[in-house]
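Pasting the sequence and the predicted coordinates here, then a few questions.
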Amino acid sequence: MIVRTLQAAEQSERRVVAPGGTWESTRLLLKNDNMGFSFHITTIYADTETHIWYQNHLESVYCISGEGEIETLEDSKVYPIKPGTLYILDKHDEHLLRGHSEMKLACVFNPPLSGQEVHDENGVYPIFGSSGKSLI
C-alpha cells in the first residue's frame, strides 16, 4: 500500500513549478509507483494562460476550486471551468488553459509522468524511459 499526504509532497521534489510561472504541480503518484497512471494536484495561478499540447499523454482534469477556461485551438471553442467541472483531453487536444482566479485541479495522466516534466516550447511533456532519458 502507498500512503502519501499532499502537505508532505508539497515539501519535496514532487512539487514542480513551471519555469514560466503559470502553474505548479504536486505529483502524488508517479511512474515508479507502478500503477499505470500518475495523479497530481495542480495549481493554476490567477490571471495566467498556459499553452498545452499533450502529444504523448492523455489527461483527465477535475476542478476542485477556482475558475478559469480552456480553449481548444483546433476549433477555438471555449469551455468554462469551475468547481465540479471535469474535462478530458482524450484526443491529445492542443489548448490554452486560463486561470481567472487561482484554480486547484486534480489531474490523472496516462502514461504516467516520471516526476520532473515541464512543458516544452510546444506545450508537450516528454516521455521518459527507464534510464530517465527522454524517448523523444
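Cool, the structure landed.

drop to CA atoms for contacts and neighbour counts, all remaining ones
Will do.

Name the nearest residue to Leu105, ignoring sequence neighbours.
By the measure of CA to CA, 6 or more residues apart in numbering, the closest residue to Leu105 outside its immediate chain neighbours is Cys63, 4.6 Å from it.

Ok, Leu89 next?
Excluding the flanking residues, the one nearest Leu89 by CA to CA, 6+ apart is Glu59, at 5.3 Å.

Pasting the second one now:
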Amino acid sequence: MIVRTLAECENSDRKIVTETWDSTRMLLKDDKMGFSFHITTIYANTETHIHYQNHLESVYCISGNGEIETIADGKIYTIEPGTLYVLDKHDEHLLRGGSEEMKLACVFNPPLNGKEVHDETGVYPLEAETVA
C-alpha cells in the first residue's frame, strides 16, 4: 500500500514550481500503477501553452477558476469547481488562470517520472529525470 499526504509531497522534491504553475506529483512512474497523479495549482491571471504529444491527461477542478482554449478550433471552455476536462487526443491548448488560482487534480498516462516541465512547444518529454 502507498500512503502519502499532500503536505509531505509539497515539502519534497515532488513539488515542481514554474512561472505559471506548480505541480505536486503524488504518484509517479516508479510507483508502478500505470498512471501518475498530481495536484496542480495554476496561478491567477496566467497563460500556459500545453501540447502533451506523449501523454493523455484528465483534469478535475477542485477550486478556483480559469479557462482552456483548444488551438485547433479556438473553442474556449470555462473551468470552475466540478469541471472535468480530458485531453484524449493530445489536444494542443492554452490553459489560463482566472481571477484566482486554480487547484486541479490531474492524472497522466503514461505516468510521469516527476521532473517534467513543458518544453518550448508545450510538450513533456516521454522520459524525464526521475524524482529521488
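Received it, and whenever you're ready, just let me know what you need. Being a predicted model, the structure only gives us computed values, none of them experimental.

TM between them?
Here the TM-score for the pair of chains, by TM-score structural alignment, normalised by the length of the second structure, is 0.96; 129 aligned residues with a CA RMSD of 1.1 Å.

Tally up the residues packed near the residue nearest to Leu89 of the first structure, please.
Neighbour count of Glu59 of the first structure, defined by other CA atoms under 10 Å: 21.

do the same with Lys29 of the second structure
Lys29 of the second structure - counted by other CA under 10 Å - has 19 other residues nearby.

what's near enough to touch the residue nearest to Leu89 of the first structure?
Glu59 of the first structure is in contact with Ile88, Leu89, Asp90, Cys107, Val108, Phe109, Asn110, counting by CA atoms under 8 Å, 6 or more residues apart in numbering.

Buried among those residues? Make that a PyMOL selection.
Here is the PyMOL selection string for the buried members of those, based on 16 or more other CA atoms under 10 Å:
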select buried, resi 89+107+108+109
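
And the furthest pair within the contacts of Glu59 of the first structure?
Asp90 and Cys107 (13.2 Å; CA to CA).

got any residues that touch both of the two?
Glu59, Ser60.

for stretch 2-13 of the second structure, the distance to its chain's centre please.
Per CA atoms, centre = their mean, to the nearest Å, the displacement of stretch 2-13 of the second structure from the mean C-alpha position of its chain is 17 Å.

swap that for stretch 77-85 of the second structure, please
14 Å.

which residues make contact with that stretch from outside it?
By CA under 8 Å, 6+ apart, stretch 77-85 of the second structure touches Ser58, Val59, Tyr60, Cys61, Ile62, Ser63, Gly64, Asn65, Gly66, Glu67, Ile68, Glu69.

what comes up buried for stretch 65-74 of the first structure?
By 16+ other CA under 10 Å, the buried positions in stretch 65-74 of the first structure come out as Ser65, Gly66, Glu67, Gly68, Ile70, Glu71, Thr72.
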